[in-house]
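Undergrad: Below is the structure, and that's it, no one-letter string:
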């Protein structure tokens, strides 16, 4: 068995070497391409920023011209002393550019007019260099010359492509080689992230190569195991009073043993009942408003135009703004999108996905954190707790609240090799619904320190 594993690891090593050894970058000189990828200006951005950012393509397969799109933001201050953080979106098939950058952790968010940007005061590039990747192929601006690949995406190829991307990206940006490297993301990234981490560790062992200095990964509201995830969804929907007793019992019978991506007919039928009982709410954030605007209507855009916000006021329609912005020809040109490879209509989420593998958070010898917004019904906090319990990890600290500005930000518990954190009042996209708390969470993750405790200066009156 060990010989077979060794053979597979060596095969992966030589395949990656073959892909990375081909001259299939946009130019023959990766460092020259770095400067060509630099974004000099963005339509609708009216302020000057004191950090550089780059966007472009990296070819990961020469035969089919499978090519992944990225957008990289240097840290606001001292980027060459800060870690590199890769953000992977879920879906599967949702764009990290659309969601991660433009409505969550990125420095530029889109205004309600769909044509202008404002600077996110809680951007994660305040403390790290952030790399957004559109993966798997077919997501966002990533493309292939073989349309059949859009129907055969799977966990294994996604991890392999992402590894090839990283190795070639570090050749293009050699100044970041060996820097502390972390992977973050949410939702279906509960599959993407641990499997990419495992691929990096195995490649590093096989190749004795250390340009990717993986230190840890963090995933929010993670899709992990179908049975535990479904169990957690049923418990959450019922315990929050969103569905009836009868529907709760039927969901446990028909849905707990089926895939989230490829459900059964019986589970689909009971899911329709769940939707009816829920009503018109945002299932990703049950206590915030549901988007009712038709922002594709120019008159509606004029009525609802705003200039961004420096507070935590929640706007449920941000994805619609991004759909307008990233379809603008001037924006695509500024981001170096190849017009011949660009989709006829850019969409935030659009790729198909077939092959699914179960993941295990203990496969990789790196620090890991699972975080969970507690108002999400899609992959709720109960699902994450079931999955952590299934790992059988010994507790390393008691369950306790954590604080920000004297208020409970959520709850946390450390286990051997894993830290679990909930974020109070956050939905599926923690940095979107609770951006300030999301930044506190991220800082704690990077430092490897426990979540903040209540200051001893704050006492009851």
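TA: That came in fine, so what should we check first? Predicted, not measured: the structure shown is a model, and the values here were computed from it. Residues are numbered from 1 along each chain as shown.

Undergrad: contacts, neighbours, all on C-alpha from now
TA: OK.

Undergrad: what's the burial count for residue 368?
TA: Residue 368 is flanked by 24 other residues according to other C-alpha atoms under 10 Å.

Undergrad: residues contacting it?
TA: Under the criterion of C-alpha atoms under 8 Å, 6 or more residues apart in numbering, the contact list for residue 368 reads 216-218, 361, 417-419.

Undergrad: hmm, try it at 6 Å
TA: With contact taken as C-alpha atoms under 6 Å, 6 or more residues apart in numbering, residue 368 is in contact with 216-218, 418.

Undergrad: Filter these down to just the buried residues.
TA: Neighbour-count burial (16 or more other C-alpha atoms under 10 Å) applied to the contacts of residue 368 gives 216-218, 418.

Undergrad: of those residues, closest to residue 109?
TA: Taking C-alpha to C-alpha as the measure, residue 109 lies nearest residue 218 of the buried ones among the contacts of residue 368, at 22.5 Å.

Undergrad: Stretch 304-323: end-to-end distance?
TA: Separation of the first and last residues of stretch 304-323 by C-alpha to C-alpha, to the nearest Å is 16 Å.

Undergrad: okay, pairing it with this:
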């Protein structure tokens, strides 16, 4: 992920070097060093106003927005969506309905808080899940996107007991152009075409008619 940031000039050479030298992200749940934390904090500060799930997305111009527009458009991506979600999930009536915050925390809920700092059950690959679905005759359509910083095909490949015979290339699935992590949010029309054709068991059409405006 940080290599992606660096190669796209989003973090400095010094920050990237500090992360590469002092951080080990391969061991799930492993404690990080102070030098690694400092370098990661520097990267976070550089990326503060950037959507890391789609680095080309526009910025939200107001962090005080709490409600979405009355008539949202399928044509455009709304960069302020996260603020609507935070405001909604911090409403007392919503938390009561979800049986959440029963201990009455002294701080608001946020999607990426500092409460949990070690994620130890992150899967390196979803291939076993896909195999299990296919074995049970459940249709699977794998699609990818263009602007997600965390896409690392080399990570699961490192653990395979095989030798490389050719350069890595995408050789299957579908790509949603111009989309970030949450595909329907960034490219709603293309996502709709993708889902509709999958449910209908049809191949994807020439998508000129579903281009974003």
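TA: Great, that's in hand. Note that this is a predicted model, so its numbers are computed, not measured.

Undergrad: on that earlier part again, could you single out the nearest of the contacts of residue 368 of the first structure to residue 435 of the first structure?
TA: Comparing the contacts of residue 368 of the first structure against residue 435 of the first structure with C-alpha to C-alpha picks out residue 218 as the nearest, at 16.2 Å.

Undergrad: Quick check: the closest one is in a strand.
TA: Yes. Residue 218 of the first structure sits within a strand when classified using DSSP: H, G, I helix; E, B strand; the rest coil.

Undergrad: What residue in the second structure is paired with it?
TA: When the two structures are superposed using TM-score structural alignment, residue 218 of the first structure falls opposite a gap in the second structure.

Undergrad: Residue 218 of the first structure: what's it in contact with?
TA: Applying C-alpha under 6 Å, 6+ apart, one finds that residue 218 of the first structure lies in contact with 184, 368-370.

Undergrad: Buried among these? Need that as a selection in PyMOL.
TA: PyMOL command restricting those to the buried ones, with burial defined by 16+ other C-alpha under 10 Å:
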select buried, resi 184+368+369+370
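
Undergrad: For stretch 76-87 of the second structure, buried residues please.
TA: Across stretch 76-87 of the second structure, burial judged by 16+ other C-alpha under 10 Å covers 77-80, 82-83, 87.

Undergrad: Give the aligned equivalent of residue 241 of the first structure in the second structure.
TA: In the second structure, the residue paired with residue 241 of the first structure is residue 9, using TM-score structural alignment.

Undergrad: what ranges do the helices span in the second structure?
TA: Listed from the start of the chain, the second structure has helices (DSSP state H) covering 2-7, 13-22, 34-46, 81-89, 92-97, 127-135, 154-158, 183-186, 188-200.

Undergrad: out of those helices, deepest packed?
TA: Taking mean count of other C-alpha atoms under 10 Å as the contact definition, the stretch among the helices of the second structure with the greatest mean neighbour count is helix 183-186, which reaches a mean of 20.

Undergrad: Now do the same contact list for the aligned residue in the first structure for residue 186 of the second structure.
TA: With TM-score structural alignment as the matching criterion, the partner of residue 186 of the second structure in the first structure is residue 433. For residue 433 of the first structure, the contacting residues are residue 426, by C-alpha under 6 Å, 6+ apart.

Undergrad: Please report how far residue 433 of the first structure lies from residue 190 of the first structure.
TA: Taken as C-alpha to C-alpha, the spacing of residue 433 of the first structure relative to residue 190 of the first structure amounts to 19 Å.

Undergrad: Equivalent analysis for residue 307 of the first structure, please.
TA: For residue 307 of the first structure, the distance to residue 190 of the first structure under the criterion C-alpha to C-alpha works out to 34 Å.

Undergrad: Point me to the helix or strand that includes residue 86 of the first structure.
TA: Taking DSSP states H and E as the definition, one finds residue 86 of the first structure inside strand 84-88.

Undergrad: Which element is encountered next along the chain beyond that strand?
TA: Sequence-wise, the next helix or strand beyond strand 84-88 of the first structure is strand 108-110, with elements assigned using DSSP H and E.

Undergrad: That next one corresponds to what range in the second structure?
TA: If you align by TM-score structural alignment, strand 108-110 of the first structure falls outside anything aligned in the second structure.

Undergrad: Likewise for stretch 172-180 of the first structure?
TA: Taken onto the second structure by TM-score structural alignment, stretch 172-180 of the first structure occupies no residues there; it is unmatched.

Undergrad: just stretch 55-64 of the first structure next, same as before
TA: In the comparison with the second structure, stretch 55-64 of the first structure aligns to no range at all (TM-score structural alignment).

Undergrad: Outside of the helix or strand harbouring residue 382 of the first structure itself, list whatever touches it.
TA: For residue 382 of the first structure, the enclosing helix or strand under DSSP H and E is helix 381-391. Judged by C-alpha under 6 Å, 6+ apart, the contacts made with helix 381-391 of the first structure from elsewhere in the structure are 228-229, 232, 372, 374.

Undergrad: Now rank the residues you listed by neighbours and give me the top one.
TA: residue 372 (31 neighbours).

Undergrad: Counterpart of that residue over in the second structure?
TA: Aligned partner of residue 372 of the first structure by TM-score structural alignment: residue 144.

Undergrad: quick one: that match from residue 8 of the second structure, how far?
TA: Distance check for residue 144 of the second structure against residue 8 of the second structure: by C-alpha to C-alpha, it reads 20 Å.
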